[in-house]
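Colleague: Turn this into a model:
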Amino acid sequence: MNELLGNRIRAFRCAKNYTQEQIADLIGVSRQKYARIENGINSITLDALLKIADVLGVTVSDITRVLDETPAVQYRSGSDEGSSEKIFDMVNLFYANKHVYDRLKHKDID
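Modeller: Reported below is the predicted structural model:
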């Protein structure tokens, strides 16, 4: 999951002709930390996801849409290895997206 999001973020960054260092400076993290997000090594926090989306001029759902595009068959390949980790990742992402939605909804009300 982290790798999918990282690849999607990298694609948006490259399309905008930004360097990793420029994005890292704009969101307030080190270039190394940002590179680990793009490489799928570090999990991306909701706060970082919101900042990255803002800097790149896209929505959070534009970035996370890649998770909806992965085939469900991937999780039913017959191998149980890491399947519980994938389920927890999906649940965590659901709650992160719900939290983003709630925050954006409250901004519209204010």
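Colleague: use CA for all of it now, contacts and neighbours both
Modeller: Fine.
Colleague: From A11, how far out is the spatially most central residue of the chain?
Modeller: Centroid-nearest residue in the chain: L5, 4.2 Å away (criterion: CA atoms, centre = their mean). According to CA to CA, to the nearest Å, L5 stands 10 Å off from A11.
Colleague: With D62 instead?
Modeller: In terms of CA to CA, D62 sits 11 Å off from A11.
Colleague: here's the other one to compare against:
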Amino acid sequence: MLSQIIQTASQRVRELRQLKELTHEQLATLAGVSRQFLKKFEDEQTNISIEKLNDIAVALGIHISDLLVENNHFSIEEKLIEQIKMLSRNKTSRDLKYVIALLNAMEQEESSLH
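Modeller: Purely as a prediction, here's the structure:
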């Protein structure tokens, strides 16, 4: 049985990989590990070295400590920011300006309600 810290890390890796809409193959490539290893780690079927865990954290764009803290779940704002980043990939300047205008309009509407 894996330690609680490793279990937490494996759950966080899965959560973040899915949030960033990465496949096992994509994250494994970015982290320099095999797809099979990553899947086994997420399924809590194997242990991991600190070095490999750090490589995965870097590939996810976070600090390794973010994988080790059980109560370090993303807030709704962080999830929204991550989703906006994902959706903005390969978009034109016009599309991005439209999104910014939409967000500004939402903010103005909220301000007028208070």
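Colleague: and the residue nearest to the centre of structure 1, what pairs with it in structure 2?
Modeller: Under the alignment by TM-score structural alignment, L5 of structure 1 pairs with A9 in structure 2.
Colleague: Pretty sure L67 is one of the things that match touches, is it not?
Modeller: Yes - counting by CA atoms under 8 Å, L67 is a contact partner of A9 of structure 2 at 4.7 Å.
Colleague: Structure 1: matching residues for the helix or strand encompassing L80 of structure 2?
Modeller: According to DSSP states H and E, L80 of structure 2 maps onto helix 76-88. Under TM-score structural alignment, helix 76-88 of structure 2 corresponds to no residues of structure 1.
Colleague: hmm, who's touching that helix?
Modeller: Helix 76-88 of structure 2 is touched from outside by L19, K20, E21, L96, with contacts defined as CA atoms under 8 Å, 6 or more residues apart in numbering.
Colleague: And for stretch 17-27 of structure 1?
Modeller: Against stretch 17-27 of structure 1 from outside (CA under 8 Å, 6+ apart): R13, S30, R31, K33, Y34, A35, A48, K51, I52, V55.
Colleague: burial count for the third one?
Modeller: In this case it means R31 of structure 1. Counted by other CA atoms under 10 Å, the residues lying close to R31 of structure 1 total 16.
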